[in-house]
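1. The amino acid sequence is not available; the structure is as follows:
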């Protein structure tokens, strides 16, 4: 039974996709079966894993969500792509924009993605959802389907206002749709350890939120190599295995696994995808 983790922040450029890739591949390297879901219409996760033209793929997450909306029969393995570093991918593309609109008038609109995820969860140990940088219906669906949320926060961006809005959304989803949803942790990304400013942001984050939320001990350092991996379609482990970013993501992987061993989810909703 998979643990489902959404990576979410309504601010773009904070390292969500890079974290999804490297955490997912890190978990796979530890012997876990991992599925990544690209829940962003821009398809950045799909592109980062080497699938250069996501809009031309015959099946994507949008396809599967549309089938769930229409209550069509489908093979749970349909459309899932394999990456050479040992993870599976359900790609995302521009068609998710149409799904975003269609969900507005759909019955049980917040739980369509949960229906899809529940149909594949037995095949994996971890399912990571790379959310789009917005709080639209697709992201709400991701939070409704998740057991927990990882919030990447860029170290040179004072996170207070954006964090407050995101935490309010998560709390609302927990109250109204998904009572088991928790914040797994806040992850500082793109940290330039040479600057006092990055240290100040880390201090502010831990001061303001540390008593309410887990702030990961691991921080992801800024490095040009991390950005280059997206263009190469591979993880930081394959690109620069001895580098500081690879070591940081390996440390994050251990933290996530350790937290997961504290509380394994019991998924109560099983999809009937054989209708």
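-> Now that the structure is in, tell me what you want to look at. The model shown is predicted, which means the values in this text are computed figures rather than measured ones.
2. switch to C-alpha atoms for all contacts and neighbour counts from now on
-> Will do.
3. Can you list the neighbours in contact with the lengthiest helix in the chain?
-> Longest helix in the chain by number of residues (criterion: DSSP state H): helix 244-262. Residues outside helix 244-262 that contact it (CA atoms under 8 Å, 6 or more residues apart in numbering) are 3, 19, 22-23, 26-27, 184, 216, 218-223, 226, 236-237, 240-241.
4. at 7 Å instead, please
-> With contact meaning CA atoms under 7 Å, 6 or more residues apart in numbering, helix 244-262 is reached by 22-23, 26-27, 218-221, 226, 236-237, 240.
5. The structure to be compared is supplied as follows:
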């Protein structure tokens, strides 16, 4: 069974494809609470979609650069990165790097320079829409653009919300899961009202689910009651393989494709792809 799952996920023949959206879907992965699986979710969904026929760009907007690490993309000081796009208006295609071993996947890395971007953006003209303009100006076509946000609600996250049409919120199945979520939803509503009227919280993904606890069940029920159809049926379990993969510069998809973690992210990606075909989105890249 594990070997069959691994073949399905790695898709070496390229025969298995996930539906491609009519237009580019720009998804911002956000939650100001740290440690809920934002970066892990961004990396694994991007890899799963890319392995199954979609062209995917990951924009690492977190100064820690964890998404760049997880995709094994160089992001040491001196590497052209997303900071150059935001502050110096360098075109996105000049800083995007192909991800080794995954033909349809590109990553715009983040270096430590990005840590100062919050302050530098304050005095920049049209500071909230710098990322949006950079993505719009990209000459190639992508099916998906995933933006990995920092765990805060500053100008970097605002740039991501203005650039995106959809917000994907990973929610940890823990006691404090819904705490602070109101603030994020309020900020999303503010951005929708003043800067980006097409923004929508389209997807909620439950992460770090431990089937052995009643608490996980209770949180899942709370989230499903609150957000309804926006919550994916696929749930990401606590899985040691998911945690180990980044230290090898890999996603769990390539590190251990037969694991429960890989299967769960594959199912989540498939669900997102199928939803995108049912509800076409209105933006071209």
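-> Now that the structure is in, tell me what you want to look at. Treat the numbers as computed from the prediction; the structure is a model and nothing was measured.
6. re earlier: structure 2: matching residues for the longest helix of structure 1?
-> Using TM-score structural alignment, helix 244-262 of structure 1 lines up with residues 260-278 of structure 2.
7. mind listing what's buried in the matching stretch?
-> 260-273, 275-276 (16 or more other CA atoms under 10 Å).
8. next one: stretch 185-204 of structure 1
-> 185-192, 198-199, 201-202.
9. Which single one of these is nearest to residue 112 of structure 1?
-> residue 185 (25.2 Å; CA to CA).
10. With adjacent residues omitted, what lies nearest to the equivalent of residue 55 of structure 1 over in structure 2?
-> Counting by TM-score structural alignment, residue 55 of structure 1 lines up with residue 76 in structure 2. Of all residues not flanking residue 76 of structure 2 in the chain, residue 111 sits nearest, at 5.9 Å (CA to CA, 6 or more residues apart in numbering).
11. In structure 1, mark out all the helices, start to finish.
-> 16-29, 44-48, 61-69, 95-103, 112-120, 137-145, 160-176, 196-209, 224-232, 236-239, 244-262.
12. okay, the fifth one sits on what stretch of structure 2?
-> Right, helix 112-120 of structure 1. Residue span in structure 2 matched to helix 112-120 of structure 1, by TM-score structural alignment: 130-138.
13. Show me how far the matching stretch is from its chain's centre.
-> 17 Å (CA atoms, centre = their mean, to the nearest Å).
14. in that stretch, what's buried?
-> Neighbour-count burial for stretch 130-138 of structure 2 flags 130-135 (criterion: 16+ other CA under 10 Å).
15. do the same with stretch 8-27 of structure 1
-> Of the residues in stretch 8-27 of structure 1, 8-11, 14-27 count as buried by neighbour count, 16+ other CA under 10 Å.
16. do the same with stretch 38-53 of structure 1
-> By 16+ other CA under 10 Å, the buried positions in stretch 38-53 of structure 1 come out as 38-51.
17. Residue 47 of structure 2 matches what in structure 1?
-> Alignment note: residue 47 of structure 2 maps to residue 25 in structure 1; criterion TM-score structural alignment.
18. From the rest of the structure, what touches the match of helix 112-120 of structure 1?
-> Around stretch 130-138 of structure 2, the neighbours that count as contacts under CA under 7 Å, 6+ apart are 85-86, 91-93, 159-160, 162-163, 285.
19. need those in JSON lines with distance to residue 247 of structure 2, can you?
-> Below are those laid out as JSON lines (distance: CA to CA, whole Å):
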{"residue": "85", "distance to residue 247 of structure 2": "28"}
{"residue": "86", "distance to residue 247 of structure 2": "28"}
{"residue": "91", "distance to residue 247 of structure 2": "30"}
{"residue": "92", "distance to residue 247 of structure 2": "27"}
{"residue": "93", "distance to residue 247 of structure 2": "27"}
{"residue": "159", "distance to residue 247 of structure 2": "29"}
{"residue": "160", "distance to residue 247 of structure 2": "26"}
{"residue": "162", "distance to residue 247 of structure 2": "32"}
{"residue": "163", "distance to residue 247 of structure 2": "30"}
{"residue": "285", "distance to residue 247 of structure 2": "33"}
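20. What's residue 3 of structure 1 aligned with over in structure 2?
-> Under TM-score structural alignment, residue 3 of structure 1 pairs with residue 25 in structure 2.
21. same thing with residue 36 of structure 1?
-> Aligned by TM-score structural alignment, residue 36 of structure 1 pairs with residue 58 of structure 2.
22. can the contacts of helix 244-262 of structure 1 go into a markdown table with extra columns for distance to residue 124 of structure 1?
-> Shown next, in a markdown table, are these (distance: CA to CA, whole Å):
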| residue | distance to residue 124 of structure 1 |
| --- | --- |
| 22 | 17 |
| 23 | 15 |
| 26 | 15 |
| 27 | 11 |
| 218 | 25 |
| 219 | 27 |
| 220 | 26 |
| 221 | 29 |
| 226 | 27 |
| 236 | 23 |
| 237 | 22 |
| 240 | 27 |
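23. Now compare the residues you listed and name the two farthest from each other.
-> The two members of the contacts of helix 244-262 of structure 1 with the most space between them (CA to CA) are 27 and 221, at 19.5 Å.
24. what range in structure 2 does stretch 169-180 of structure 1 sit on?
-> The aligned range for stretch 169-180 of structure 1 is 187-198, by TM-score structural alignment.
25. Now the matching stretch: buried residues?
-> Neighbour counts over stretch 187-198 of structure 2 (16+ other CA under 10 Å) mark 187-189, 191-192, 195-196 as buried.
26. which one among the residues you listed gets closest to residue 125 of structure 2?
-> Ranked by distance to residue 125 of structure 2 (CA to CA), these are led by residue 195 at 14.4 Å.
27. Now the closest one: closest residue in space that isn't a chain neighbour?
-> Residue 195 of structure 2 sits nearest to residue 162 (CA to CA, 6+ apart), 6.4 Å away.
28. Run through the residues that contact that neighbour.
-> Applying CA under 7 Å, 6+ apart, the residues near residue 162 of structure 2 are 128-129, 132, 191, 195-196.
29. Aligned counterpart of it in structure 1, please.
-> Residue 162 of structure 2 maps onto residue 144 of structure 1 when the alignment is built from TM-score structural alignment.
30. Could you measure from its match over to residue 244 of structure 1?
-> To residue 244 of structure 1, residue 144 of structure 1 is 34 Å away according to CA to CA, to the nearest Å.
31. now the contacts of residue 162 of structure 2 in CSV, with distance to residue 10 of structure 2?
-> CSV is the format used below for the contacts of residue 162 of structure 2 (distance: CA to CA, whole Å):
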residue, distance to residue 10 of structure 2
128, 38
129, 36
132, 32
191, 38
195, 39
196, 36
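32. Next one: residue 214 of structure 2 from residue 232 of structure 2, what distance?
-> Where residue 232 of structure 2 is concerned, residue 214 of structure 2 sits at a distance of 20 Å (CA to CA).
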